[in-house]
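Participant: give me a model of this one.
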Amino acid sequence: MGKLTTHVLDTANGRPGAGIKVELYALDGEARRALKTVTTNHDGRCDEPLLEGTALVTGEYELVFHAGDYFAALGAKVPEPRFVDRVVLRFGIADTGAHYHVPLLVSPWAYSTYRGS
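Facilitator: Model prediction:
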């Protein structure tokens, strides 16, 4: 059974990104449909898959990570406007039987992602 998962690593402080708001959208061209909003747990992960089973359909999706709010809550000294604020990742799901893991590695100055397992 396929599923979509994520987690956040705070690379500036060397720890999981706990308490980060994450929004999931389905895309249809430029139209966005909100599917779910979650907050990462103490391990920087979601307590359950964002999508799984029949809810995981072929198409394009967007994850929005509220990283700037997370670093501001930690007291990070960053300029206004923030260099990294909301991190938007757009990706496609082609195989609904596969596990799509989309992690975010983030600091106030940079971020990266990859398709994990």
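Participant: C-alpha from now on. contacts and neighbour counts both.
Facilitator: Noted.
Participant: got the contact list for Tyr70?
Facilitator: Counting by Cα atoms under 8 Å, 6 or more residues apart in numbering, Tyr70 makes contact with Gly17, Gly19, Ile20.
Participant: alongside the first, I'd like the structure of this one:
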Amino acid sequence: MSTLSTHVLDAVRGVPAAGVTVTLYDGGQRLASEVTDADGRVGRLGPALPPGTYRLVFDTGSYFAAQQVDAFFPEVAIAFVVADERHYHVPLLLSPFAFSTYRGS
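Facilitator: Prediction:
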């Protein structure tokens, strides 16, 4: 079984994005939901994951609204595959009108 973490960085302000709600799904089933800490991290999200395709949904709209910043994307959804038994880290680099992600370590 594999584990999952995430990290959200606010690229405009150059700081961790604290207070972003992140929800993990397996198909249409919600597995877990957490809020990023002061360092923009969720150290462990959800249960141990067997191989499969999963989706992370970041509530970016609420994050930017709390800062009174207009944003184009109300949420960011990232689908990813768990293939091997290991730790998976899915970071998100965020701005009001763009985002980027990659498979972290």
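Participant: on that earlier part again, got a ChimeraX select line for the buried ones in the contacts of Tyr70 of structure 1?
Facilitator: Here is the ChimeraX command that selects the buried residues among these (16 or more other Cα atoms under 10 Å):
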select :17,19,20
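Participant: closest one to Arg32 of structure 1 out of the contacts of Tyr70 of structure 1, please.
Facilitator: Set against Arg32 of structure 1, the nearest of the contacts of Tyr70 of structure 1 by Cα to Cα is Ile20 (20.9 Å).
Participant: hmm, back to that, got the contacts of Tyr70 of structure 1 as a markdown table, with secondary structure columns?
Facilitator: Shown next, in a markdown table, are the contacts of Tyr70 of structure 1 (DSSP: H, G, I helix; E, B strand; the rest coil):
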| residue | secondary structure |
| --- | --- |
| Gly17 | coil |
| Gly19 | coil |
| Ile20 | coil |
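Participant: which one of the contacts of Tyr70 of structure 1 is nearest Tyr111 of structure 1?
Facilitator: Nearest to Tyr111 of structure 1 among these: Gly17, at 12.5 Å, using Cα to Cα.
Participant: quick check: His42 of structure 1 touching Ala18?
Facilitator: Yes. Between His42 of structure 1 and Ala18 there is a contact under Cα atoms under 8 Å: 4.8 Å.
Participant: look at these two and report which has more neighbours.
Facilitator: Remark: of His42 of structure 1 and Ala18, Ala18 carries more neighbours, 19 against 14, as counted by other Cα atoms under 10 Å.
Participant: against Asp28 of structure 1, how distant is the more buried one?
Facilitator: Per Cα to Cα, to the nearest Å, Ala18 of structure 1 is found 30 Å from Asp28 of structure 1.
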